[in-house]
Every structure is written in C-alpha cells, then in structure tokens.
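Enquirer: Starting from these lines, generate the structure:
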Amino acid sequence: MSSLPERKKYILSIDQGTTSSRAILFTKQGEIKSVGQHEHEQIFPKAGWVEHNPLEIWENVRKSVGEALSRAEVNHHEIAAVGITNQRETTVVWDKNTGEPVYNAIVWQDTRTQKICDELGGEAGPGKYHDITGLNLATYFSGPKIKWILDNVEGAREKAEAGDLLFGNTDTWVLWNLTGGKDGGVHATDVTNASRTLLMNIRTLEWDENIAADMGIPMSMLPQIRSSSEVYGEGRQTGLLAGTPIAGILGDQQAATFGQACFEKGMAKNTYGTGNFMLMNTGNEPVISENGLLTTVAYKIGDADPVYALEGSVAVSGSLIQWLRDNLRMIDHASESEELATSVEDSGGAYVVPAFSGLFAPHWRPDARGVIVGLTRYVNRAHIVRAALEATAFQTREVLDAMNADADAAGTKVHLEELRVDGGMTANEFLMQFQADLLGVPVIRPKVIETTALGAAYAAGIAVGFWEGEQDVIDNWAEDKRWEPSMDKEEVERQYRLWKKAVSKTLDWVDEDVDHE
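Expert: As a prediction, the model looks like this:
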C-alpha cells in the first residue's frame, strides 16, 4: 500500500438512496465529519410503477457533495478517495453521446415488468436463471427493467443496437457522471451491483451473454464489472472533486454488511430503511437458496476472492410508516410511531402485512397485496401503528428461518448468534426489542448507524491505503446498544403463527381483472 500524504484526512462517501442522495465525510476513525443531503421526487405514473428522474439525482449528488465539503470547510485536496453506495436494481438507460436518460429510472420497487418475467420464465418458471445468477426472475431486478425500456421507449432499441445507449444501476450513473460523463466518463459497476441485475453469472462474475440475448439486451449497454475496492477513475466533471480517485462501489445492503464488519461466515446484519434487508456472510462459495432467498456477492476487495451472502429482501418496512403518515394520516411524524405503539399493551389482535409490491423474500409472490387483518371495534389507531412496526420484525423472522434452513441444507450449520442492525428505524427502541424477542438472539446497534455510507467509505479507503484492510473496519466498529430477548417463547410462537396466517390472506389477490384496474 502506498503511504498517503498527511493532508489526506477524509474519505467522502456518496450514498445514492431510494428517497435521497447524501454525501458524508468520514474520518480515519470511521466517524462522521459532515453531511449533505437532498431528497428527490418519487414518481408514481400508475399503480405499481415507481420512477425517479436520473438528472435530478445527479444534481442532488452534486449539491450534497458541495454541502458536505463546505460544512466541514474541507476541499478535495484533503480527501483521499470517494466511495459510492446506492439503491440497487434501480435502472437507468441513457444516451452516451448526450448524457440524457431515454426514460426515467425504473425503481427497484416497480412491478410493471411482471409480464416480461412470466414470458421469460416460460415453462421453466421463475427459477429459470436461478442456478446461474442466484436470483429468481422477479420484477425486483434490473434486467427485465432494461428490456421494458427498450421495448416501450420509441427509438430506444434502435439506439441500443447501434451502441449509443448505456445501462447502469445508480452507482454506474453517478460514477459515469463524476468521471466526465459524455466526455470520457467511466462506464463500470462493481460485482455487488452486477449481482442484482439477473444478468451476471454468480460464479464467474461475468455477464451471461445467453441471458442478455434472451432479454434482448445488447452487450454494449452493460458496464464493465470490477471489484468493490479499486480505483475506477478520477473526479472530473464536478470541480469539487477534481482529481480525486473514485475507489469504492458497493450496493447499499452489501455496503452496510461491510460497514458492520460482518467478515466471518455466519455473521449477519439487517438494515431497516425503505425496505429491510438481511444479509448473512456465507464465505467464498455461493450458497444457492432453496428457501426463497437471494444469493448475492457481499463484496470483493481488489484481487481477493469474492465473499458471498444469502440475502432476504423485504420490500416494505420504513415505507409502511411513511404510508401511515402520508396516505392514512395516522401520524404526523415517523418519530411518533414508537410512542403510539407503546401506549397499548399489544396490537389488539390486528396484523398488517404490507405487500404493496407483492411479497418479496422468502415468498416471492407478485400476486399478493397488503392487508390489515384481525380488526374488531376494539382496535384503534395505536394498535394499527404497533402492528405496522411489528410487521417489520415478523418479516425479518421469516427471512431468518429461511437462512437457517438454507445453511442446514448446504451443510454449513451457520446459525445466527447476534444480529447487527442499522438504518433509520433502529432509533425505534420498541421495534428493536420486539425484533430481539422474535429472533431469540441479541440485537446490536453500532455507534455509527450510517453503516451503508461507511461501508462504501471503507472500500474506497482500503483501495488507496487510507485503511489497511478489514482489521481497521473491525477495530473502528463499536457497540452502542443491545437488546436481549425477553418475551415468553410460547407467546412469541403464538404471535408468529398468527402472522403467518395473516400472510396467507394476502395471496392470490392480483388476477387479470385486478391487474386491469
């Protein structure tokens, strides 16, 4: 590792998320120096459709970087490297000659590609590419979204076949723009983001030409696949970061796993954000799930072997509380949810299953829709808010059960001893305690809960010698609070049984008549 000049005091992390873009400056100790943040518009053209404006995202990234630097009174000469983390699967297709997107970004939650997925699966069904990619055919992933854009945007297919269009998840879009855009921008992604497209072979870490051909996606559109920790290029377009190496990319959930120092087989983290996402490190060999989980690349540091993970992706958790606030007006602020939830002894027999985008892991049922069940005249607003918070913990329990079953089947006998947690919802102590009760293991929140941005910072810093390697990440990680299980086990299992009953009521809702609406 080359030694860095002493003036290089910080790593800048760009966190391009589902609801906002943030820039966070981190010190060598992994502590936050300053933050810039801007929300972008959530666009809902039709039921089940979710879009973002890629130009707005790029503008917000630039503004957030400027704010983070000015608040810290820091310039790019003091920044050793930039790391990028991002909402995964959200798909951008743009013209490489103009830098203009041909359509809005289609967000990971969007369900418009269900018919494409059904057609691609054919008689083989959703598992057609499972053994190659570690993923089932689902609306969640990028590949079918690219196909939708090429099939539905006038002139897009012709431009793609002429080699004029580029695809990327938002990490690639930000990297391309940072490094010059139409004037020589680097068109690359890392293994973690590539593993979320349905287009990458999970073992060779290369694009699968046959799957791309099935989806009608020209190979010229796809970014180069690189490791998660290496210098991809230098900042050019924004003067704020001129000459600064862009040296780390990790999809948001993998970044959180890295920031939580989950480097040993069997270690797991859960991030509570718009959705919630649990990843368990399975080591250097991919474990192909038979229980509804995704096999994903956790990280790859430079030339080192890749590390894999099993992932349980839950589409709706924090966004359920936003829905209670914005759509039902049950609360004015998300922070009120804990006080309301603890104002009642239990959920009054009510259960909320937020299958707004169908059910993700471990069910993968696009035909499901959200339900509130168990309603009586006794149930009030507080019960429903409590049931909504409990839904996040129940969904996580379903994922853990699937992880344990997969680990047993693979002969790895990896069972969770503790769950490291991060994300905005970890501020809700009621939820964290209920989560510990349901899982039967301690739930631990670190001192720096911005582990997604921190993970990308670590990947970038390791690439340029700012940090030596994983041991520095382990040394910087510090526990803030832990919640020990305390609920009676029989009561836990009773509630979990009723939750599963509630889930069964969400299924088979969408058919051709409902879809037509």
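
Enquirer: all contacts plus neighbour counts: C-alpha atoms, from now on.
Expert: Will do.

Enquirer: So what's the residue count around Asp513?
Expert: Neighbourhood size, Asp513 [other Cα atoms under 10 Å]: 8.

Enquirer: and it, what helix or strand is that in?
Expert: helix 512-516 (DSSP states H and E).

Enquirer: Show me which residues of that helix are buried.
Expert: Within helix 512-516, no residue is scored as buried using 16 or more other Cα atoms under 10 Å.

Enquirer: can you check stretch 53-72 too?
Expert: Neighbour-count burial for stretch 53-72 [16+ other Cα under 10 Å]: 53-54, 57-58, 60-69.

Enquirer: got JSON lines for those, with secondary structure and distance to Glu338 too?
Expert: Putting the buried residues of stretch 53-72 into JSON lines (DSSP: H, G, I helix; E, B strand; the rest coil; distance: Cα to Cα, whole Å) gives the following:
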{"residue": "Asn53", "secondary structure": "coil", "distance to Glu338": "33"}
{"residue": "Pro54", "secondary structure": "helix", "distance to Glu338": "34"}
{"residue": "Ile57", "secondary structure": "helix", "distance to Glu338": "31"}
{"residue": "Trp58", "secondary structure": "helix", "distance to Glu338": "35"}
{"residue": "Asn60", "secondary structure": "helix", "distance to Glu338": "31"}
{"residue": "Val61", "secondary structure": "helix", "distance to Glu338": "32"}
{"residue": "Arg62", "secondary structure": "helix", "distance to Glu338": "35"}
{"residue": "Lys63", "secondary structure": "helix", "distance to Glu338": "33"}
{"residue": "Ser64", "secondary structure": "helix", "distance to Glu338": "30"}
{"residue": "Val65", "secondary structure": "helix", "distance to Glu338": "33"}
{"residue": "Gly66", "secondary structure": "helix", "distance to Glu338": "35"}
{"residue": "Glu67", "secondary structure": "helix", "distance to Glu338": "32"}
{"residue": "Ala68", "secondary structure": "helix", "distance to Glu338": "31"}
{"residue": "Leu69", "secondary structure": "helix", "distance to Glu338": "34"}
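
Enquirer: quick one more, to check against the first:
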Amino acid sequence: MGTQRNGYRKETFILSVDVGTTSIRCHVYDKEAKIRGTCTHKVSLLYPEPGRVEMDPEELWQSFVTVVKGAVQDSGFQMWQMEAIGISTQRATFTTWDRKTGHPFHNFISWQDLRAAELVKSWNQSCTMKSIHGVMKVLHFFTRQKRFLAASLVVFSTQHISLRLAWMLSNCPELSKAVNENSCCFGTVDTWLLYKLTKGSVHATDYSNASTTGIFDSYQVAMVVDTSTGTGEEASGWGQLSLVGCHRGAELKFSKVTAAGKKLTLNLLVQVQRDL
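Expert: Below is the predicted model of the structure:
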C-alpha cells in the first residue's frame, strides 16, 4: 500500500472513524492493520426537555474534523498519505436540512429520544396495525414467505426513525414547509457527514443505516438506475419518499442507498486534504 509523490513512493494509510453516542474517535491504520495514530473527542448530548435527547449537527461535524486532524497529527504522517476513510456511526439518529443552504432544520434526534412515545403507543394499539398483522398472518399461511411473517410480528418502537420523523413534521413548521416545497434533505449521521465532506455533492447512506429508518424494505433491497443523472449509479427506490399518514402528498428527499464499501474515497479524501 503506497502512493507516488514527488518522484518517490510513500507509505499510505487508512482512516477509520467511529461516531458513537458518547464519543467520536479516529484511528490511522497501516497496511498491517496496526494503529499508527488516534484521537478521541467527547460527543455533547443535549437534553432540552425530559425524555428528549439531541446533538448539534454542526458541533458533531466539527468534532469529526477535530478527531481526523488529531489522529493524522498523532501518527506523524501527512493527510495526503491517507488513502481511504471508513466511517461507522450510531444508527437511528437523524436530522433534516435545507437542500440549497445545507442548514439543519433541527438538531439530531438521538436513537435514545422518547418524544414520539405516545405516537408509538397509539400506532401499536391502532386498528390499522391489528389489521396489518391479521392480513400478513393469512398471507404467510398461504405463501410461507418470511417477509409476511415478519410483517405480522412487527411493532413500532421509539428507536424507529419513522415515527420520530413524523413527530418532527407535525411539530416543526419550518421543516413541514420545506418538505412541501421539496427542499428538504433527510439523513442519518453518516449521511450528514458525507454531505459535509463532499460540500453537498453526495447524499448517501448504507443498507445498515437505511434499515433503521423503518422505511427501507430489507427484503426487496430494490436497486434501480438513477436516470435523473444518467450516470448509471445505483439508487434507492425511495428517491422521493412519501410519508403516508403524516403529510399526504408531501415528499421528502431521501438519500441514495449505496452498497457498503462503494468507493467514495477519492471525493472524501480530496475534501479532507483541502479543508481539514
């Protein structure tokens, strides 16, 4: 693993960033998977009201920048020697932001947040859910397909993004307006970091994070060609996401779902090298 610079070959490394609930850390790995540099920064959690847990998106981004720079400095190497970057994040934590300005409409709503507890309880006890369970049991009996069995057992929890997002749409007028004007982006922590790293040119997530939204069909995993760009890149079938039962007819721009490991390395590291 190496790269050519100024006529001679230099050793290169891999950056690995883990964004957890209480801390964010970055390691620099060499080709033998040995840690050559590290940096850790505490994640600030906000508790605006009992049961509510949030994080400031801009502060999280700055913490990300801090640990990346700190780990590279600790390694004693240069940023241009970082050949790739891997990002692992806490899941089921989300935010929304203006597509044009990149300004968040609200803080990250943590997976620990309980503001939608009553909405969750209401849905789980509703006739709609009972009907869905009944129909799915019948379909499973006749087809023996596991997806119908799963649907017959599913219940909402406060850790599902879907109902916390529905709560935000009902209680954040600015967000609701942006959704109706089709000027809103939605994403989990990884989506936000990729968006910032690429100056808004990449709006993406992976299957693991998408599965926590409650609006991604893990059985179908239907990937389609993104005809809007003509690039032939894979995109999620949820390109324009309708939130049924929340804002009828309103659409929320959802991120492309890229296979884990799909190479965004070049774009990311150019941004890291220039701006971090």
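
Enquirer: one step back: can you add distance to Arg397 of structure 1 and give the buried residues of stretch 53-72 of structure 1 back as CSV?
Expert: Converted to CSV, the buried residues of stretch 53-72 of structure 1 look like this (distance: Cα to Cα, whole Å):
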residue, distance to Arg397 of structure 1
Asn53, 35
Pro54, 35
Ile57, 34
Trp58, 36
Asn60, 36
Val61, 35
Arg62, 39
Lys63, 39
Ser64, 36
Val65, 37
Gly66, 41
Glu67, 39
Ala68, 37
Leu69, 40
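
Enquirer: tell me which of those residues is nearest to Thr19 of structure 1?
Expert: Using Cα to Cα, Ile57 comes nearest to Thr19 of structure 1 of the buried residues of stretch 53-72 of structure 1, at 9.8 Å.

Enquirer: counterpart of the closest one in structure 2?
Expert: Using TM-score structural alignment, the partner of Ile57 of structure 1 in structure 2 is Leu60.

Enquirer: okay, and the host helix or strand of Leu389 of structure 1 goes to which residues in structure 2?
Expert: Element membership of Leu389 of structure 1, judged by DSSP H and E, is helix 381-409. Helix 381-409 of structure 1 corresponds to no residue of structure 2 when matched by TM-score structural alignment.

Enquirer: List the buried residues of that helix.
Expert: 382-400, 402-407.

Enquirer: Could you give the residue range in structure 2 aligned to whatever helix or strand comes next after it?
Expert: Next helix or strand after helix 381-409 of structure 1 toward the C-terminus (DSSP H and E): strand 419-422. Matched against structure 2 by TM-score structural alignment, strand 419-422 of structure 1 finds no partner residues.

Enquirer: since we're on Tyr129 of structure 1, how many residues are nearby?
Expert: When neighbours are counted by other Cα under 10 Å, Tyr129 of structure 1 registers 20.

Enquirer: Wait, Val102 of structure 1 touches Lys96, no?
Expert: No: Val102 of structure 1 lies out of contact with Lys96 (Cα atoms under 8 Å); the separation is 10.4 Å.

Enquirer: The match of Ile57 of structure 1 touches Val43, doesn't it?
Expert: Yes: using Cα under 8 Å, Leu60 of structure 2 is in contact with Val43, at 7.1 Å.

Enquirer: How much space separates whichever residue in structure 1 pairs up with Gly102 of structure 2 from Phe167 of structure 1?
Expert: Here Gly102 of structure 2 is matched to Gly99 in structure 1, going by TM-score structural alignment. With distances taken as Cα to Cα, to the nearest Å, Gly99 of structure 1 is found 12 Å from Phe167 of structure 1.

Enquirer: Who has more neighbours out of these two?
Expert: Neighbour tally, Gly99 of structure 1 and Phe167, criterion other Cα under 10 Å: the higher count belongs to Phe167, 26 against 19.
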